[in-house]
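Sharing a model prediction with you, sequence too.
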Amino acid sequence: MYLVPYAATPTSKTDLESLPDLLVSSVLYANLVTEMQTSSLTAGEYKVYFVDSEGRMSAPSAKIVLQVKDEKGLSIARVNQGSSILVGESGFVLRDIISQELGQEIDQEPNQELDLLESRDINDLIQVKQDGDTLHISYNTDSRRFEVIANGIPLAEIGIQPVPDSSISVEPTEDGVRIWPGMEATESTEASLRFTLYSYTEEEERGAELGQVDLPIRFDFTAPTVTGVTYQDGVITVTTDQQMGALPLVNSITYSPSGAFNGDEHFLLDNVPVIALSEDFKQLTIDITELLLNELPLNENGKFRLVISDLRDAAGNLSDKETTLDVRISNVDPDAISEGE
């Protein structure tokens, strides 16, 4: 029995025995299970020929694929099976946030361009397990690659590739892997990021492939806008058309008893208000109870004026212009709700 490369086309026993990647095993009887030790062969595609005592060759077997045995028992998968990666117009930086915040990059010069981008943790997207235990994925700032670490020792590394290549740009930097949309990407473009697990090597070339997983990309290039604002019981609520990815800046809050803002304003930002996002991340609540002085002349003609900026959605799209919102107090009763203008 001869195990030979699948691409080979031998026509005789002599041809078989001249092939470089070859394994030969004797078969004593028909229908006998025969095992062959393949550790000396490289991973790839092979096939089997049988040759009888008179030198006659059989037809080749079906394709046999030899894979590298993962002696460390590593596997790669998504953290959430139904998850996708949301990518905005400016993209984001994929990092190992925990380790990097602990000071791995303390000697590096700050990169102002990357600091303005949203950071995401690779450990929130994919996971590598060994015998059921989840291992930490760390970013090596020297080699600029992600490594799988166990007890402080790198066991494997992870490569990132866009599919198709033109859909996403992937650039390793000293601060992490920057990922942003390709030149021709639109919100309807279908794409994914492929995370491939390789055996660890200190050489520049990749080690043996141990597995891979694809995460679909969802492009969103539209910055959020405010769709409404209300006031009730000392709380201003701002509603947006998209989920917010972070708290915006509240630049000023003023109150005009006449609603005309003609010099009768009261400025209410002497103290920092309590700001929070709703559970669906589409509403921003600003509690100004502590800012409302007892002598503040609330009346049904009065208005609050709120100026906010840096409104950012979950994809990282930023509305960098200031937004001015006027909120009318149509009724000063405790349960009254006023509509934004």
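Right, received. Where do you want to start? Predicted model, so just to flag it, every value in this text is computed and none were measured. Residues are numbered from 1 along each chain as shown.

Only C-alpha atoms from now on, for both contacts and neighbour counts.
Will do.

which stretch of helix or strand covers residue 98?
Element membership for residue 98 (DSSP states H and E) is helix 97-99.

my bad, residue 325
For residue 325, the host element (DSSP H and E) is strand 323-328.

what packs against the helix or strand that that strand is followed by?
Per DSSP H and E, the first helix or strand lying C-terminal to strand 323-328 is strand 338-339. Helices and strands touching strand 338-339, by 3 or more CA pairs under 8 Å, 6 or more residues apart in numbering; DSSP states H and E, are strand 226-232, strand 323-328.

could you give the angle of the shortest one to strand 226-232?
Going by axes from the mean of the first three to the mean of the last three CA atoms, to 10 degrees, strand 323-328 is angled at 40 degrees with respect to strand 226-232.

Which residues belonging to strand 323-328 are considered buried?
323, 325, 326, 327, 328 (16 or more other CA atoms under 10 Å).

Structure two is appended below for comparative analysis:
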Amino acid sequence: MKRKISLDDIAKHFKVSKSTVSKALNDSHEISARTKAKIIAYAREHKYRPNLNAINLRKEPSHSVGVIIPNILNYFFAQAISGIEKVLNDHGYNMIACISNESHKKEVAITEMLRKGAISGLLVSLAEETGKLNNIDHFKPFLNKGIPMVMFDRVSSELNCDKVTIDDSKAAYNATEHLIKSGCKRIAIVSLLGDLEISKLRINGYHQCLKDHNIDLDKSLIFEKLEKSFMEVEIRKLLSAGKVDAILGLEEEAGVTSLLTANSLGIKIPEELSIICFTNGVLPKYVRPSLTSISQHGYYMGERAARQLVKRIEQNDNGNTFETEVIKTTMIERESTVPVA
């Protein structure tokens, strides 16, 4: 078996200190961009993996996995965490669960904390602010050091790692088409997802469906970057103007808030307004009328992401070929939409 390349080997190759190599792999500002690029490329080419015991001699060999999610109160992420924990536990790994609360600053702090420890791998779903800032540099040191990482749901195309997602564009297309086939033509988008890639993909699916059905796009019906504190006010204005006959909520809160606001205005659902939302959580089942929703199968997604990470860790494989697994969604039809034959 070929001997693993070590930090010392990399240092000797470039005739620099081990400290310089370590700083380069950790994306330190003390090392020039040119030197960092050379060291990182060499480490990747030779599949360098850090000796986790050497990182912290006081610790036992790592059997821990870091998990970063944006919101534990969100039904989807609560389900995903449950799926992740089940798989990790079955394989003897400890889960270090961290919550970014949609904050880029907190997400960065979490990654710094995890880097100081001895984790075997990392599972990540991005914070909303990270998507808005389009800054994912804090994850690169993990990849540079050969620590396996799997992203799920909220992913970044700029990071070369395994990913588990749904087909967001197709799911939104199918939901929009369902509304059109039920007779709706003035379909609004309501979202709290901001600049996240999943938001853009879902809106693209909506656009394409309108185009395919020869319905003109009305940008005044797209509320893609609502702030939570103003969402109900904006939805109330939209519904009071009588401009729409359907709403597609890009996440559960947008859909539920739209339904409750419509109820308060005396709008009949689904006779006067149809509503569909992403995430088949608890609320869509129990609001009245019950809310048609798109199940993203959070528990299963968490399981699949964790299995892929465990596979990478145990096969000691963090090469240059990565997989993106796409999970099919399911529309759960309830009382907020008209049945389509």
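Happy to help now that I have it. Since the model is a prediction, treat every value here as computed from it, not as a measurement.

TM value for the aligned chains?
Here the superposed chains carry a TM-score of 0.27, computed using TM-score structural alignment, normalised by the length of the first structure; 155 aligned residues with a CA RMSD of 6.7 Å.

Dump the buried residues of strand 323-328 of the first structure to TSV, plus distance to residue 15 of the first structure.
Shown next, in TSV, are the buried residues of strand 323-328 of the first structure (distance: CA to CA, whole Å):
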residue	distance to residue 15 of the first structure
323	79
325	83
326	87
327	88
328	91
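
Which residues are in contact with residue 77 of the first structure?
126, 127, 128, 212, 213 (CA atoms under 8 Å, 6 or more residues apart in numbering).

do the same with residue 214 of the first structure
192, 193, 194, 195 are the contacts of residue 214 of the first structure under CA under 8 Å, 6+ apart.

of those residues, closest to residue 119 of the first structure?
Ranked by distance to residue 119 of the first structure (CA to CA), the contacts of residue 214 of the first structure are led by residue 193 at 16.5 Å.

List the contacts of that closest one.
So residue 193 of the first structure contacts 160, 161, 162, 163, 214, 215, 216, 217 (CA under 8 Å, 6+ apart).

From those residues, which land in strands?
160, 161, 162, 163, 214, 215, 216, 217 (DSSP state E).

circling back: same for the helix holding residue 98 of the first structure, what does it pack against?
Counting by 3+ CA pairs under 8 Å, 6+ apart, helix 97-99 of the first structure packs on strand 118-121.

Residue 188 of the second structure - that's part of a strand, no?
Yes: with DSSP: H, G, I helix; E, B strand; the rest coil as the criterion, residue 188 of the second structure is assigned to a strand.

which element is residue 163 of the second structure on?
Per DSSP H and E: strand 162-166 holds residue 163 of the second structure.

Give me the distance between residue 34 of the second structure and residue 22 of the second structure.
Separation of residue 34 of the second structure from residue 22 of the second structure (CA to CA, to the nearest Å) stands at 15 Å.

Pick out whichever of these two has more residues nearby.
residue 22 (19 against 8; other CA atoms under 10 Å).

Give me the distance between that one and residue 54 of the second structure.
12 Å.

cool, residue 312 of the second structure as well?
21 Å.

what do you get for residue 75 of the second structure?
Taking CA to CA, one finds residue 75 of the second structure at 39 Å from residue 54 of the second structure.

all strands of the stretch 101-250 of the second structure, in order?
Assigned by DSSP state E, counting those that start in this stretch, the strands in the stretch 101-250 of the second structure fall at 121-124, 149-152, 162-166, 187-190, 222-223, 246-249.

actually the stretch 101-250 of the first structure, not the one I typed
118-121, 126-130, 133-140, 145-150, 153-163, 168-173, 176-181, 191-199, 209-219, 226-232, 235-240, 249-256.

Out of these, flag the one nearest residue 75 of the first structure.
strand 126-130 (5.3 Å).

What residues sit buried inside that closest one?
126, 127, 128, 129.

Could I get these in JSON lines, plus columns for distance to residue 44 of the first structure?
Shown next, in JSON lines, are the buried residues of strand 126-130 of the first structure (distance: CA to CA, whole Å):
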{"residue": "126", "distance to residue 44 of the first structure": "27"}
{"residue": "127", "distance to residue 44 of the first structure": "27"}
{"residue": "128", "distance to residue 44 of the first structure": "24"}
{"residue": "129", "distance to residue 44 of the first structure": "25"}
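
and which of these is nearest residue 226 of the first structure?
Distances from residue 226 of the first structure to these, taken by CA to CA, are shortest for residue 126, at 33.6 Å.

Grab the nearest non-local neighbour of that closest one.
residue 78 (4.4 Å; CA to CA, 6 or more residues apart in numbering).

tally of neighbours for residue 307 of the second structure?
For residue 307 of the second structure, using other CA under 10 Å, the count is 18.

Name the nearest residue to it, sequence neighbours excluded.
residue 87 (6.6 Å).
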